[in-house]
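**Student:** can you look at this prediction? I've put the sequence above it.
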Amino acid sequence: MASSPIMSGTATPALPAHWRDFVALTKPRVMTLVVFTGLCGLLAAPDHIHPVLAFTAILCIALGAGAAATLNQWYEADIDAKMKRTANRPLPAGRMDRQSALHFGVGLSFFSVILMGMATNLLAAAVLTVSILFYVFVYTIWLKPRTAQNIVIGGAAGAFPPVIGWAAVTGDISALPVALFMLIFFWTPPHFWSLALFVRTDYAAAGIPMLPVVAGEVTTRRQIWLYTAIMAVAALAPVLLRLTGPIYGTAAIVGTAIFAALAFQVYRHRETDPANMAPEKRLFKYSILYLFLLFGAVVVDRWLLP
């Protein structure tokens, strides 16, 4: 039977949701980067942790991220139905009722936090709790529908995984995980705004005040360039503070130089047709590779040059 978009929160599909729809709610593609940065925080930590406990900690980070994504989609089901790139998600497409998504998200949240506390320590569980609550209540419910700076402040939600991974091993939070947090925090605006430039019409249709919608494309390009400069400082901070060595330093310099070159192309670009926004799409795709590169370099650096 063909499905139809949910136009209100009361619509209920005739058949139970497929297990693939529950997986889709967790945004597994987005979760990949979250898990990787959390794993790198764990592997870069100076202490040792049993492999089974390490696996459990990373599983909890993944489940926590999936819980936050699920609750985000539960809250934004009506908004997602108005955007082409999200209209086929399980809730707006009518393949699942909102109550099932809510129960699934809340259940995953509690399970991930409790398991993290039992397997590692209370600090890691507490930071995981903060990350979930921040994404759902601060970013999704408060910031996203109200301000064009939503992704600037809300970017903190995605910056917690390396801190959680580090805390799971050490039971504390020191300078390096904080530096990695700041790197992701300042990386988030140019990453998401480059995406927002070529899906601006989607956000406008849904009434989401993303920066290109409320401030225009020229301002957004300028802000991408500005935050890239700030991000470059954050990327070099671990080297300047002598928290990492030459392997990370080389990766940070080369990787950030490429990022800056792509961001400058976006800054200079004046195309308004989403179909002709190649520089914006290149920056968005490279920004994901960039974070994988730098976080991988942190681990290699710490392991080869302790």
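**Tutor:** Here it is on my side, so go on.
**Student:** hey, let's count contacts and neighbours off CA atoms from now on
**Tutor:** Fine.
**Student:** so how far is P13 from G94?
**Tutor:** 6 Å (C-alpha to C-alpha, to the nearest Å).
**Student:** er, F259 actually
**Tutor:** 44 Å.
**Student:** how about the host helix or strand of A101: buried residues?
**Tutor:** Element membership for A101, per DSSP states H and E: helix 98-119. Going by neighbour count (16 or more other C-alpha atoms under 10 Å), the buried part of helix 98-119 is 98, 101-102, 104-105, 108-109, 111-117, 119.
**Student:** next SSE after that helix?
**Tutor:** Assigned by DSSP H and E, the successor of helix 98-119 is helix 122-133.
**Student:** looking at G94 and P13, which is more packed in?
**Tutor:** G94 (25 against 17; other C-alpha atoms under 10 Å).
**Student:** tell me the contacts of the nearest residue to L71 once chain neighbours are set aside?
**Tutor:** Once flanking residues are discounted, L71 sits nearest to G105: 5.4 Å by C-alpha to C-alpha, 6 or more residues apart in numbering. Remark: with contacts taken as C-alpha atoms under 8 Å, 6 or more residues apart in numbering, G105 is in contact with 66-71.
**Student:** next up, a second structure to put side by side with the first:
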Amino acid sequence: MASAAVTGIGDRPALPAHLPADWRDLLALTKPRVLTLVVFTGLCGLLVAPGHLHPVLAFTAILCITLGAGAAGALNQWYEADRDALMKRTARRPLPDGRMHKQTALHFGVGLGVFSVLLMGVATNWLAAAILAVSILFYVVVYTIWLKPRTAQNIVIGGAAGAFPPLIGWAAVTGDVAALPIALFALIFFWTPPHFWALSLFVRMDYANAGIPMLPVVAGEVATRRQILLYTAIMGVAALAPVLLQLTGPIYGLTALVGTAIFAVMALQVSFHRESDPARMKPEKRLFKYSILYLFLLFGAVVVDRWMLPV
């Protein structure tokens, strides 16, 4: 079994001496690249919600989603600093690189999270604030602390952490939760496994060295490629559900159909890939990059669809 490749993390390298941190290190703690997609899906949830929110309050709601997601990223890096030091992909982050004390990251993450939830509650409503709080705690406690170091299903269950923003954006406007934001939550939830398993295929040794039981490490690449194809099929159903349930119109429907078909072709290429020319980009890398664009396209289409052709 490939699970033997999972190594213990008892012999972790000592983190280097701490250097003075600056604002760029604090920004890096929030995982800015991840924030882009989180903020966009939250914004789309807000824009398609019925009703009206004053522009200042709408901006505040998106700011709160941004700060909350940043807090979750900071607390994730605080908890995983020693593991990050073992992976090439993360070794240059502020904590493993010794540019910041762990206590600074902890205080920053907790402070940012508490502030974002309180501000959301005061500026919009406490349902949106509660969902934001749940999303932060889910990512930090359920995914980072509990699931990620213990099970290869970490991404399957933990995918819920990144699926909350549309619910939060919608709730900020309406004060409730409805079928469309739930459908968008499901889309992100089922999109997450093929997205992250594609990534884990080409950074598998990083996860193995850090003792993280990602699917390619414990089950092998062949099983992972099959699972990517399986979850792509499930994701496809979730992607088409909004139009099938008449929650959106033809603009979203066409975008989802074409975009998902391209995703499925790429997933098939990943599933049946065998090593060939090492100079060519592997299909899992192509799928990973496209999967990000895919979510941007579908959520953008929801907004265009709802604004141009209200259902």
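**Tutor:** All right, it came through fine. Since we're looking at a predicted model, the values are computed, not measured.
**Student:** nearest the geometric middle of structure 1, what residue?
**Tutor:** Geometric centre of structure 1, nearest residue: G158, 4.1 Å, by C-alpha atoms, centre = their mean.
**Student:** for W170 of structure 2, see how far away the alignment partner in structure 2 of it is.
**Tutor:** Under the alignment by TM-score structural alignment, G158 of structure 1 pairs with G162 in structure 2. Distance, G162 of structure 2 to W170 of structure 2, by C-alpha to C-alpha: 15 Å.
**Student:** which position in structure 1 aligns with V122 of structure 2?
**Tutor:** V122 of structure 2 maps onto M118 in structure 1, by TM-score structural alignment.
**Student:** and A239 of structure 2, by the same measure?
**Tutor:** Under the alignment (TM-score structural alignment), A239 of structure 2 maps onto A235.
**Student:** name all residues that make contact with its match.
**Tutor:** A235 of structure 1 touches 183, 252, 256, counting by C-alpha under 8 Å, 6+ apart.
**Student:** and V304 of structure 2, by the same measure?
**Tutor:** Contacts of V304 of structure 2 by C-alpha under 8 Å, 6+ apart are 251-252.
**Student:** what lines up with it in structure 1?
**Tutor:** That one, V304 of structure 2, aligns with V300 by TM-score structural alignment.
**Student:** which SS class is its match?
**Tutor:** Look at V300 of structure 1: counting by DSSP: H, G, I helix; E, B strand; the rest coil, its state is helix.
**Student:** name the SS class of T12 of structure 1, please.
**Tutor:** coil.
**Student:** what sits closest to it if chain neighbours are left out?
**Tutor:** T12 of structure 1's closest residue in space is D97 (C-alpha to C-alpha, 6+ apart), at 4.9 Å.
**Student:** any idea how far L309 of structure 2 lies from G249 of structure 2?
**Tutor:** Distance from L309 of structure 2 to G249 of structure 2, by C-alpha to C-alpha: 7 Å.
**Student:** secondary structure element for the counterpart of G94 of structure 1 in structure 2?
**Tutor:** If you follow G94 of structure 1 across to structure 2 using TM-score structural alignment, you land on G98. Secondary structure from DSSP H and E places G98 of structure 2 outside every helix and strand.
**Student:** contacts only, for G98 of structure 2.
**Tutor:** G98 of structure 2 neighbours (C-alpha under 8 Å, 6+ apart): 15-19.
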